[in-house]
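**Student:** just coords:
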């Protein structure tokens, strides 16, 4: 039986294969200017992580909505000319229903991004993009999350190229940057393993976990929240840096373990100031940074990576730590719980 850790260890090879098989003219996205993405759970978090790359690379505006609420209360902007339905399993009931409803009133091109090209969602869209990572059988998605982020970035590259905002030279350069980032995943896993061994006792004793990020890594923070909640099964939240400073910090106490993400950005100073202030009030402040440093409680990745693609690497430590902390707390992640949940609540077909 494959485990969550097995899939984490497959991420580098999987993402390298996705880049190698990339075709810039696959699927017609010419003239796309306003894109609506429908996704929930980890798929939603992946969209948040890829949004800034897409908008910075292509002349397109990206709106991300959780389909259930949008289905019942939302109103589609008449400027929307592409709907992307993201569902790794392809069985998300709310996403399928939202696509069906939104395309009843007017013709809008629809694309499904899924790992199962024969899943129910493929029957309600115009075109299907295979995540090209196989079927992930473990419910706590890791490889599929990273594959979703990368495929969305590559879709942004397609939009940019087909709308003639970038030329083949820039496409080649962008692919080289993505490939360089992906080639360092195993190194990130190795360094995270060392960090885990150094901090294992304190992390395993944690009872409240919070992560604070900014920019494209707000998506990483939200995926931290999802993954820790699913696996460690203790109160866990991910916040945007400034949002945390507008109220949630008042909850901070000696039971809290805080994680800060830092990459090459001027906002590092504000993040560092918050960490310094809170360090005397909480159990621990940990930092995951792309820079080279020897500060305590810091996972120093010592890598150069553009901020817009940094979520591809910065999510890896939290996937790994979620698994290890859960195992450290004696949680058997191979033992299924709430087996009848989807059947009774009908959240998936």
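**Tutor:** It's in. Worth saying up front: this structure is predicted, and the values here are computed from it rather than measured. Numbering: from 1, shown residues only.

**Student:** please count neighbours and contacts with C-alpha atoms only from this point.
**Tutor:** Will do.

**Student:** tell me what the one helix or strand residue 35 maps to is packed against?
**Tutor:** Take DSSP states H and E as the rule and residue 35 turns out to sit in strand 34-38. Packing contacts for strand 34-38, counted by 3 or more Cα pairs under 8 Å, 6 or more residues apart in numbering; DSSP states H and E, involve strand 61-65, strand 82-86.

**Student:** show me what contacts residue 157?
**Tutor:** Residue 157 sits next to 24, 54, 57-58, 171 when contact means Cα atoms under 8 Å, 6 or more residues apart in numbering.

**Student:** likewise for residue 235?
**Tutor:** Residues counted as contacts of residue 235 (Cα under 8 Å, 6+ apart) are 207-209, 229.

**Student:** now swap in residue 331 and tell me
**Tutor:** Shown in contact with residue 331 (Cα under 8 Å, 6+ apart): 231-232.

**Student:** try it against this one:
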């Protein structure tokens, strides 16, 4: 996620773009920049840091046409040189998305004589538009984008004319219509101060903005008729895209964040996973004797699922350690050990310290993180970015499921390199993973039913979450989410441990969430459900859509779409997130800012 804005009109453009970018800063805040057209010259100002940092550096840039950007880095560190806009000759561009065939385009454009100054994939868009520009910016953008594979929302400025051209594929883009002025932005948030009349763009559509109006085209250059809609939201609601809380918005964004984490990393045809920033050689992967995952909180729960995946798919013994404990444990590590550090922010103090400790033993290191250029990303040799975009709510949702996806990708990658998984199995699993966003949308379409059940049990003092095998980490995560934001005491357990103590706490006042999707332990899970029902507990089962037996044993069934057995944890994660959110909402809790908690723990 990055924030894009553009304006053409009669007013001075700089304050308009700055104000719009501030309203999009939730989409990215590691660097920012503007490109302004002044007397047929494009002036650019950009810097690392937030919009406020850009404001302090802005010269007196006069003009009534321009584009702006606030960045969430996905390729290239968050530096001034990597900040947008990027310029090629008489053309500037800002971009949100991922160019999958960047390297191929980079090599070709270099051979054509173009020089690259940044580490970003966006720079190829500027050079492509410049290469094809023959006086018609719309045509140049079309011809350039026809060579691009990946996702993009991009806005272009050319010194030859007072116009902004923008295009979309798989990244949001909305145009705004004013009187004698027109706008483009990643989100209506940026537009509402100036207009409520908007046009939502679809994939493979292009818009040309002038002071007189907006024209829309398809990728063949044919005009497209678009409908203007009037937005009724206020500014506060718009920042949350109409959702009452950022957490609910971010739960819904998992449809996109999982898609983006997969984008360009899987080949269904070859059954291969492509992880360009994992530099371990095939021999080093084959020689791995052990993986140690270090993490805290929600990331630790993701790591527990990773253990199942690395052991069952890649055949590598895996341990999971809490970062703060690992630091003082005198670990047994060697050159045949891979330490995987998981941190959403990349700045978690204990995880960074634990990673530094691990490096002293000469082992390999890899990070899974959501933020480019952080301390953790600089400490390790290998990295997998989750591409979830900024997460405002303190309780992690989309970053957690994106971490799970990164772990699936890594485990399949290692399994293929170690010849522990054949091509057919890999293809089937990758195809199923690509279907996850649609399956999550099906769960979200059922959120009213989940809300109803959460409200029904919201006055409970205690909750239990039970899972087995792959679903045990999700039981822990469900309990963590519930207590984080609703303040209801909740515990997650491996269901087989019921008889070893927890059963003593079960009563009719205790709701039990049983994760009972199809697996080799399904029958065992049903027996555990019967055990808690015998103690009068009320049971909410999360089960597969084709499971017609589970209804006999429980009070409530929440169904998830049928998927590969390995992938059910992603789907059950979304359900427990909705349960936690809806419980907190029913109790009137401050969901986005729960008491005593912070988004990123950067101190011990």
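**Tutor:** Cool, the structure landed. From a predicted model like this one, the values you see are computed outputs, not experimental measurements.

**Student:** need the TM-score between these chains.
**Tutor:** The TM-score (TM-score structural alignment, normalised by the length of structure 1) is 0.90; 344 aligned residues with a Cα RMSD of 2.4 Å.

**Student:** out of the contacts of residue 157 of structure 1, name the ones that lie in helices.
**Tutor:** Among these, the members falling in helices (DSSP state H) are 54, 57, 171.

**Student:** okay, those residues in a markdown table with distance to residue 255 of structure 1 next?
**Tutor:** Shown next, in a markdown table, are these (distance: Cα to Cα, whole Å):
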| residue | distance to residue 255 of structure 1 |
| --- | --- |
| 54 | 38 |
| 57 | 41 |
| 171 | 47 |
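
**Student:** closest to residue 220 of structure 1 among these?
**Tutor:** Of all these, residue 220 of structure 1 sits closest to residue 54, with 16.1 Å by Cα to Cα.

**Student:** quick check: the aligned residue for the closest one in structure 2?
**Tutor:** The alignment partner of residue 54 of structure 1 in structure 2, by TM-score structural alignment, is residue 310.

**Student:** please say which position in structure 1 residue 157 of structure 2 maps to.
**Tutor:** Match for residue 157 of structure 2 (TM-score structural alignment): no aligned residue.

**Student:** ok, residue 157 of structure 2 - contacts?
**Tutor:** 35, 37, 66-67, 91-93, 163-165.

**Student:** that one - that's part of a strand, no?
**Tutor:** Yes. Under DSSP: H, G, I helix; E, B strand; the rest coil, residue 157 of structure 2 sits within a strand.

**Student:** which parts of stretch 64-73 of structure 1 are buried?
**Tutor:** Residues of stretch 64-73 of structure 1 classed as buried: 64-68, 70-71 (neighbour count, 16 or more other Cα atoms under 10 Å).

**Student:** ugh, wrong one, stretch 259-268 of structure 1
**Tutor:** If you call a residue buried by 16+ other Cα under 10 Å, then stretch 259-268 of structure 1 has these buried ones: 259-263, 268.

**Student:** quick one: contacts of it?
**Tutor:** Residues outside stretch 259-268 of structure 1 that contact it (Cα under 8 Å, 6+ apart): 209-214, 217, 271, 275, 285-291, 306-307, 310, 314.

**Student:** which among the residues you listed count as buried?
**Tutor:** Buried members of the contacts of stretch 259-268 of structure 1, counted by 16+ other Cα under 10 Å: 209-214, 217, 271, 275, 285-291, 307, 310, 314.

**Student:** and which of the contacts of residue 157 of structure 1 is nearest to residue 164 of structure 1?
**Tutor:** residue 58 (9.2 Å).

**Student:** so that closest one touches residue 154, yeah?
**Tutor:** No. Using Cα atoms under 8 Å, residue 58 of structure 1 is not in contact with residue 154; the gap is 10.6 Å.

**Student:** after superposition, how close is the host helix or strand of residue 157 of structure 1 to structure 2?
**Tutor:** Assigned by DSSP H and E, residue 157 of structure 1 falls within helix 143-162. Its aligned residues in structure 2 lie a mean 0.8 Å from helix 143-162 of structure 1 after superposition (mean Cα distance after the TM-score superposition for structure 1).

**Student:** ok, of the contacts of residue 157 of structure 1, which one's closest to residue 225 of structure 1?
**Tutor:** residue 54 (23.3 Å).
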